[in-house]
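Colleague: Task: produce atomic coordinates for the following.
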Amino acid sequence: MTHNKSKIRQSFSAAAASYDAMARLQKQVAVDLLHQSEMPTSQQTVLDLGCGTGFLTEKLADHVAVENLFALDIALPMLHRARQRPALTRCHHICADAEALPFVNNQFDWIYSSLALQWCSDLSAVFKGVQQCLKASGKLAFATFGPATLKELKTAWKHVDDAVHVNDFYPSDHIEMALQRTGFTSIHLNSRLYTLSYRDVWALMRELKGIGAQHVNGRQSQRLITRKHINQMIAAYPKQFNGDIIASYEIFFVQAQL
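Modeller: Next up, the predicted model:
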């Protein structure tokens, strides 16, 4: 799966100011990830990989000494937002790519990541880097989107053309195989389908733009998308009895250990 890192960085940088106000799913998933994970101890060293504006990092700061807490993101404006959280002023903030981690070997006891790894083109490269910078018996806990995410939007666009208008996401077997290839054991993956309600399709698209998730991987349409095409998609999008729409988000929660 190919992603344009420059476009991803630009999208999330542009969304830094609006992200917290619009990231209702992202906040809930981060909370659910922690509820499903064994929490680190105060003296352990922890990395939040793809930290965004620091919502999950701040939750981790309740359990970990802040001098042992690291937050990494590819978008510098996101890190600036994270640094403004009072609990994270002394946290280590690093602007870097998850596929090229800038850490020494055996540095972390725990690595967490919430809804960030789906933007990586090579999961094996990510997990290899994670494996190298985790300590012996180190643990990885992350949440990522599954293929059923935004299935209603994908189906609606199929009434317009055969191009890719919505991101594809890694299936569970691909994630598990990538973890196994890089030496992880005790891999536990479970999925959960979240459904969010929106006033209309425009509200959904505004939210996706507001959190920086409008980047599309795969075979995109080469033609200009006009208002006519968008209206065709909207007309095909299934409505609820009250006129609202829903959007589905498949989330994989994964824990693995070296």
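
Colleague: For the rest of this, base every contact and every neighbour count on C-alpha atoms.
Modeller: Will do.

Colleague: can you give me the helices in the stretch 101-250 of the chain?
Modeller: Taking DSSP state H, counting those that start in this stretch to define them, one finds helices in the stretch 101-250 of the chain at 123-133, 151-157, 172-181, 201-210, 227-236.

Colleague: Compare those helices and give me the one nearest Gly218.
Modeller: Set against Gly218 and scored by C-alpha to C-alpha, the helices of the stretch 101-250 of the chain come closest in helix 151-157, at 13.1 Å.

Colleague: Against which helices or strands is that closest one packed?
Modeller: In terms of contacts (3 or more C-alpha pairs under 8 Å, 6 or more residues apart in numbering; DSSP states H and E), helix 151-157 is packed against helix 227-236, strand 245-257.

Colleague: next up, for comparison:
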Amino acid sequence: MRGLSRPVLRAGWCGRLWAPPRRALAASPPSPPAATSGALSPFDRRLKRKQKNWAALQAEPAKCDYLREEVGGRIADRVFDITRTFPLALDVGSGRGYIAQHLTKETVEKLVQVDVAENALKNAVETEIPTVKVVADEEFLPFKENTFDLVVSSLSLHWVNDLPKAFKEIHHVLKPDGVFIGAMFGGDTLYELRCSLQLAELEREGGFSPHVSPFTAVADLGHLLSRAGFNTLTVDTDEIQVNYPGLFEVMEDLQGMGESNCSWNRKPLLHRETMLAAAAIYRGQCLREMYGNSDGSVPATFQIYYMIGWKYHESQAKPAQRGSATVSFGDLAKIEGLISRGKK
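Modeller: Reported below is the predicted structural model:
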């Protein structure tokens, strides 16, 4: 686990990217089908767009970007680990360009940034890489098949209603031997906030409602990527802990990140007494000092899933056929014993 402290177009090459009319993009992102509360459509995508647009228009939008910049840098590190140059890359859910600011034009020659929030794209961080900005939904990428050499995504896909479809869209637009590198929030994200709110509601109101959105389990990610067509998969997890003065500062920064809850079954209003009780629980003034730090601050844990998947190409290494092994696992102990005797 790592910690953070809360801190105070080029037109010449974009014509080749667009898909046929079946994927045509309107002036604004396509409206999702009418959704109701339920497992198939857990999120209000229109509300999420409004939240991200609001966050991007704040006087100091970068004030709450510390987590996104940190994860964007770690995505860029994974791109640098691949010793090749990517002529054309796509950033899905780019926001204000949290990955692009860490990349170089020697690694990525051209970049397309896609986000559902137009204000985030308008206020994107300057980068040395030539970019095109496109307003589109992550579930409906308006690009031709086999277009991009690299697709990246940082802290965006946990808000899509149909994650398997989003992975298939990414696989569709990747070239053979292209790679997808992404990051999304995991299931243990903000467990301190979730538990404090639930305990406070149980005490003050006799029941509780979800205030933190549902997240994908890490055990499901590999299966979903494989179903979408990716191979040579890598999935790993990390945790980033940020220390805040209190619960209200946690919620303020989440709003500034555009990460407020947009679940259809969210509770629209929390009573003042419940919020004060949750803040006390969070700080550790009751219930045996559950989460509070010795300096009076409170931690917020963000679990991050990182994933890497490749689109198949015949040049890629292939696994050996089943049953073709010449040494069994049972022989490994014998080999280790021979090596030990040889050292003696």
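
Colleague: Need the TM-score between these chains.
Modeller: Put the two chains on top of each other and the TM-score (TM-score structural alignment, normalised by the length of structure 1) is 0.92; 254 aligned residues with a C-alpha RMSD of 1.8 Å.

Colleague: can the helices and strands packed on helix 151-157 of structure 1 go into TSV with extra columns for distance to Leu150 of structure 1?
Modeller: Putting those into TSV (distance: least, C-alpha to C-alpha, whole Å) gives the following:
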stretch	distance to Leu150 of structure 1
helix 227-236	13
strand 245-257	5
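
Colleague: which residue lines up with Gln180 of structure 1 in structure 2?
Modeller: The criterion is TM-score structural alignment: under it, Gln180 of structure 1 has Ser226 as its aligned partner in structure 2.

Colleague: Report the contact partners of that match.
Modeller: Under the criterion of C-alpha atoms under 8 Å, 6 or more residues apart in numbering, the contact partners of Ser226 of structure 2 comprise Leu233.

Colleague: Over to Glu69 of structure 2?
Modeller: With contacts defined as C-alpha under 8 Å, 6+ apart, Glu69 of structure 2 is in contact with Tyr98, Ile99.

Colleague: measure the residue opposite it in structure 1 once aligned to Glu58 of structure 1 for me?
Modeller: Residue pairing (TM-score structural alignment): Glu69 of structure 2 is matched to Lys27 of structure 1. Distance from Lys27 of structure 1 to Glu58 of structure 1, counting by C-alpha to C-alpha, to the nearest Å: 11 Å.

Colleague: joint contacts of the two?
Modeller: Joint contacts of Lys27 of structure 1 and Glu58 (C-alpha under 8 Å, 6+ apart) do not exist.

Colleague: In three-state terms, how would the match of Glu69 of structure 2 be classified?
Modeller: helix (DSSP: H, G, I helix; E, B strand; the rest coil).

Colleague: Tell me how far it lies from Lys239 of structure 1.
Modeller: Between Lys27 of structure 1 and Lys239 of structure 1 the distance is 26 Å, computed by C-alpha to C-alpha.

Colleague: Over to Leu47 of structure 1?
Modeller: Distance, Leu47 of structure 1 to Lys239 of structure 1, using C-alpha to C-alpha: 41 Å.

Colleague: Just want to know which of these two has more residues nearby.
Modeller: Neighbours per residue (other C-alpha atoms under 10 Å) separate Leu47 of structure 1 from Lys239, with Leu47 holding more: 25 against 15.
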